[in-house]
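**Student:** the following block contains a protein sequence and its predicted model.
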Amino acid sequence: MGAGGGPPTSGGSGFVSPALPLLGSRLVPTMKPLQGEVSIPLQPPERGATPAAGPAEQPRDYVVWSLFNVLLGYGLTYLGCLCFPALVYSIKARDCKVLGDLEGARLHGARAKLWNVVCSLLMVLIVVIIIIMIAVI
């Protein structure tokens, strides 16, 4: 603090540099915010709000179905490794949807759906074969 409780002064001249205030005996540069900062909203848009281009349907990502197939595939029929690509594609679809790439999310979501259908059918088929084998023996 300068004399009389005012702001710090450089030397005895009474001049205060607004860009470089004194801190003890060192000069400390002050940080000024940039004027053109970009703000990214962290909250999703309100539920009732529609985009200006029209209501676009959000693509599905099938993460729950993929996770169910992977866990059930490993637990029952050891087909979890075949169901793993569905989980990868569904996570990619969710990432694209979060980033706003709706076309990429649709593409990955369609691939995840295909892999999920194939894995589900294979698991049902194998479980039916196992039940038939147990009944015959």
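**Tutor:** Received it, and whenever you're ready, just let me know what you need.
**Student:** C-alpha only now, for contacts and for neighbours.
**Tutor:** Noted.
**Student:** what are the ranges of the helices in the protein?
**Tutor:** 63-72, 80-99, 102-136 (DSSP state H).
**Student:** and the ones you listed: which comes nearest residue 57?
**Tutor:** Of all those, helix 102-136 sits nearest to residue 57, with 9.2 Å by Cα to Cα.
**Student:** take a look at this one as well, against the first:
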Amino acid sequence: MNHNSQHFFPGAHNGIPPTYEMLKEEHKVAVLGAPQSSAPVTTTVINIRSETAVPDHIVWSLFNTIFMNWCCLGFVAFAYSVKSRDRKMVGDMTGAQTYASTAKCLNIWALVLGLLLTTGSIVLLVFVYATAYSVFLKSMQENNGYH
């Protein structure tokens, strides 16, 4: 047994034989060791950066560039998407978010404007063809003598 731990118990230096509780406490002190020194405890802090997903909307911009490029909005949105991806690769998340937000806004406008102009063009073509067809039928009736 440890010589130093016997001095903590009453009766250990009086010549009285130790009881079971005294031996148990002496064993705990021997296992735990001496009290720690009052030296300052050094800690290490590791900052783990959470990767916030900044969408760059590059696929949407590419789609708008190919199919909905009215007023070149799809192309401009694609350029901002590429800038956003570049900023993200460098680690500038604020810049990437700014460029991505602009690309998203341009993509929305390109999509809405593209859908409206495409739908309007189709409706205009249907009216033009319907009018041309009715004029064609009227001229055929006049040529055949049907009045």
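**Tutor:** Perfect, I can see it now. From a predicted model like this one, the values you see are computed outputs, not experimental measurements.
**Student:** so which of the helices of the first structure gets nearest residue 56 of the first structure?
**Tutor:** helix 102-136 (9.1 Å).
**Student:** the first structure: which residue goes with residue 107 of the second structure?
**Tutor:** The equivalent of residue 107 of the second structure in the first structure is residue 116 (alignment by TM-score structural alignment).
**Student:** do I have it right that that match meets residue 63?
**Tutor:** No - Residue 116 of the first structure is beyond contact range of residue 63, at 9.9 Å (criterion: Cα atoms under 8 Å).
**Student:** quick check: closest non-adjacent residue to the aligned residue in the first structure for residue 54 of the second structure.
**Tutor:** Using TM-score structural alignment as the criterion, the counterpart of residue 54 of the second structure in the first structure is residue 59. Excluding the flanking residues, the one nearest residue 59 of the first structure by Cα to Cα, 6 or more residues apart in numbering is residue 106, at 5.3 Å.
**Student:** distance check, that neighbour against residue 73 of the first structure.
**Tutor:** Distance check for residue 106 of the first structure against residue 73 of the first structure: by Cα to Cα, to the nearest Å, it reads 25 Å.
**Student:** kindly provide the distance from residue 101 of the first structure to residue 60 of the first structure.
**Tutor:** 13 Å.
**Student:** of the two, who's got more company?
**Tutor:** residue 60 (17 against 13; other Cα atoms under 10 Å).
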